[in-house]
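Undergrad: Following is a predicted model, sequence given first.
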Amino acid sequence: MHYHHEQTFGWGTLALLNAGLAQSKGRSGLNWFLLSLLLGPVATLLLVTAFRHPPEVMGR
């Protein structure tokens, strides 16, 4: 496998992981998937550090 194909595979895998992480935090998985395709590890850093779980409503 060529280096370019390995890099593309890794970038796509990271985008899928970010989409799952975003959904677990109550964010749009599709939007974060697309953002991750553009920004890669920077999107992961933003997702992990900047965005917290949305506050839960009491009584639900």
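TA: Thanks, I have the structure now.

Undergrad: Please make it C-alpha for all contacts and neighbour counts, starting now.
TA: Fine.

Undergrad: And for A15, the neighbour number?
TA: A15 has 26 neighbours, counted by other CA atoms under 10 Å.

Undergrad: okay, now the one to match up with it:
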Amino acid sequence: MENSYFVGWGTLALINAGLAQGKNRSGLNWFLLSLLLGPLATFILVLVEKRG
């Protein structure tokens, strides 16, 4: 059970990195931030505007 928690958290971090790159933001920075904040980072990333 505990392993699936870590796999899900890591998968979410990868998804956030891809989403960040789609918004012209640093995928690595958002990946690392997502490892710390998890779903909260996803919420923040959805709210931020795309860089021009």
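TA: Perfect, thanks for sending it. Here the structure is a predicted model, which is why all the values come from computation and not from measurement.

Undergrad: Superposed, what's their TM-score?
TA: With the length set by TM-score structural alignment, normalised by the length of the second structure, the two chains reach a TM-score of 0.96; 52 aligned residues with a CA RMSD of 0.6 Å.

Undergrad: At which residues are the helices of the first structure located?
TA: Taking DSSP state H to define them, one finds helices in the first structure at 3-24, 29-39, 41-49.

Undergrad: Run the angle between the shortest one and helix 29-39 for me.
TA: Our comparison of helix 41-49 of the first structure with helix 29-39, counting by axes from the mean of the first three to the mean of the last three CA atoms, to 10 degrees, yields an angle of 140 degrees.

Undergrad: Return the angle between stretch directions for helix 41-49 of the first structure and helix 3-24.
TA: Using the same axes, to 10 degrees: helix 41-49 of the first structure against helix 3-24 is 20 degrees.

Undergrad: coming back round to it: tell me which of the helices of the first structure lies nearest to P55 of the first structure.
TA: helix 3-24 (13.1 Å; CA to CA).

Undergrad: contacting residues around the aligned residue in the second structure for L45 of the first structure?
TA: Matched by TM-score structural alignment, L45 of the first structure corresponds to F43 in the second structure. Applying CA atoms under 8 Å, 6 or more residues apart in numbering to F43 of the second structure gives no contacts.

Undergrad: Sweet, I'm off.
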